[in-house]
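Asks: after the sequence you'll find the predicted model.
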Amino acid sequence: MSNFLNEKIDTPKRDGLIVDNFPPADVFSVTLRAVDKAVNLERGTVLALSTGTAGDKKMVVLGTEAATNETLEANCILCDDTEVGTADVIGLAYRTGHFARNQLIAVESYELTKTDEEALRKGGILLSDAMNY
């Protein structure tokens, strides 16, 4: 008979995205806006909420160019790799938590600003400089 209490089931993979357990990482569902060409968004992608008179309350990758009368503000961080295509997709994102700044992803040419960090902080997302190990 096997001693199931001592069996190794799996080894968790550490990607260094989450720095600390406080504040707790709270997950919620988000609607990711459709794109022209299918793309795989990676875990750790910072999402911006579309608001304003032309806003649709959907999420896009931070650094995406805003349409006329649309405001895009940093809002949350994608939990899992998610494929987004020509139709809107429901995904999971962290609305709160403590994350490593150097693990966050935005549009390739975009650099996270202090305004972005403040918007995330107001929502309950803390960022720290963390070393990978």
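Replies: That came through fine.
Asks: can we go C-alpha only for contacts and neighbour counts from here?
Replies: Fine.
Asks: strands of this structure, start to end?
Replies: 18-20, 26-32, 39-41, 46-51, 59-61, 71-78, 82-84, 89-100, 125-128 (DSSP state E).
Asks: of those, which is nearest Asp116?
Replies: strand 71-78 (5.4 Å; Cα to Cα).
Asks: what does the closest one rub up against?
Replies: 42-52, 55, 62, 66, 91-96, 116-117, 119-120, 123, 125 (Cα atoms under 8 Å, 6 or more residues apart in numbering).
Asks: that older thread, pipe the strands of the chain into a markdown table and attach distance to Glu108 and mean neighbour count per row.
Replies: Output for the strands of the chain, formatted as a markdown table (distance: least, Cα to Cα, whole Å; neighbours: other Cα atoms under 10 Å):
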| stretch | distance to Glu108 | mean neighbour count |
| --- | --- | --- |
| strand 18-20 | 21 | 18 |
| strand 26-32 | 18 | 16 |
| strand 39-41 | 12 | 13 |
| strand 46-51 | 12 | 24 |
| strand 59-61 | 10 | 25 |
| strand 71-78 | 16 | 24 |
| strand 82-84 | 17 | 17 |
| strand 89-100 | 18 | 21 |
| strand 125-128 | 19 | 20 |
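Asks: next one for the comparison:
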Amino acid sequence: MSKRLDENLGYVGPDNLIADMYPPTDPFMVKIRKEATAAATYKRGTVLALSAGTAGDGKFMILGTTAATNETLTANCVLAEDAEVGTDADAVAIAYRTGHFNENVLTVAAGYTLKPADKEALRTAGILLSDAVEI
């Protein structure tokens, strides 16, 4: 199989997600828990929560998802690229574990808003948030 040298792979245009270059973004692989009823597309900039507690499984889901009994969902990282999450199997995606992001372009579950505890959990993880206007 030959590779083409005249095409862009993985290009992300300006989307106002990243507010500053410090702290630098640090991408890593995450396993997103499969959807229960219908497939979904999580967009770049979605805040992911980590499942922990006695019922936790160490997987990620969109922040604002209702936790199961004895499960704790804590804001942890920001999705680096769009991810298709089906109903048959967990999805693997790339997220940022650190970075400086524009709060007003982040995405969470419908009907949910970032709480001060979420912002503190992200800050503790190495993610800074700022308010910024789109240019």
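Replies: That came in fine, so what should we check first? Not measured: the values here are computed from a predicted model.
Asks: sorry, back to before: turn the strands of structure 1 into a markdown table, including distance to Val107 of structure 1.
Replies: Formatted as a markdown table, the strands of structure 1 follow (distance: least, Cα to Cα, whole Å):
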| stretch | distance to Val107 of structure 1 |
| --- | --- |
| strand 18-20 | 20 |
| strand 26-32 | 15 |
| strand 39-41 | 10 |
| strand 46-51 | 9 |
| strand 59-61 | 6 |
| strand 71-78 | 12 |
| strand 82-84 | 14 |
| strand 89-100 | 17 |
| strand 125-128 | 18 |
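Asks: who wins for proximity to Tyr110 of structure 1 among those strands?
Replies: strand 59-61 (10.1 Å).
Asks: got a list of contacts for that closest one?
Replies: Strand 59-61 of structure 1 is contacted from outside by Val30, Thr31, Leu32, Arg33, Thr45, Val46, Leu47, Ala48, Leu49, Ser50, Ala106, Val107, using Cα under 8 Å, 6+ apart.
Asks: what sits closest to the second one if chain neighbours are left out?
Replies: In this structure, Thr31 of structure 1 finds its nearest non-sequential neighbour in Ile90, 4.6 Å apart by Cα to Cα, 6 or more residues apart in numbering.
Asks: which residue would you name as the spatial centre of structure 1?
Replies: For structure 1, the residue nearest the mean C-alpha position is Ile77 (1.7 Å; Cα atoms, centre = their mean).
Asks: excluding its backbone neighbours, what's nearest it?
Replies: Distances taken as Cα to Cα, 6+ apart put Val46 closest to Ile77 of structure 1, at 4.5 Å, once the chain neighbours are dropped.
Asks: what's the distance between Phe32 of structure 2 and Val92 of structure 2?
Replies: Quick fix: residue 32 of structure 2 reads Ile, not Phe. Ile32 of structure 2 sits 6 Å away from Val92 of structure 2, going by Cα to Cα, to the nearest Å.
Asks: hmm, I was thinking of Val47 of structure 2
Replies: Per Cα to Cα, Val47 of structure 2 is found 15 Å from Val92 of structure 2.
Asks: likewise Thr107 of structure 2?
Replies: Counting by Cα to Cα, the gap from Thr107 of structure 2 to Val92 of structure 2 is 18 Å.
Asks: again with Thr98 of structure 2
Replies: From Thr98 of structure 2 across to Val92 of structure 2, the span is 18 Å (Cα to Cα).
Asks: and if you look at Asp131 of structure 2?
Replies: Counting by Cα to Cα, the gap from Asp131 of structure 2 to Val92 of structure 2 is 29 Å.
Asks: got it, and Thr66 of structure 2?
Replies: Going from Thr66 of structure 2 to Val92 of structure 2 by Cα to Cα gives 21 Å.
Asks: ok, Thr113 of structure 2 next?
Replies: 25 Å.
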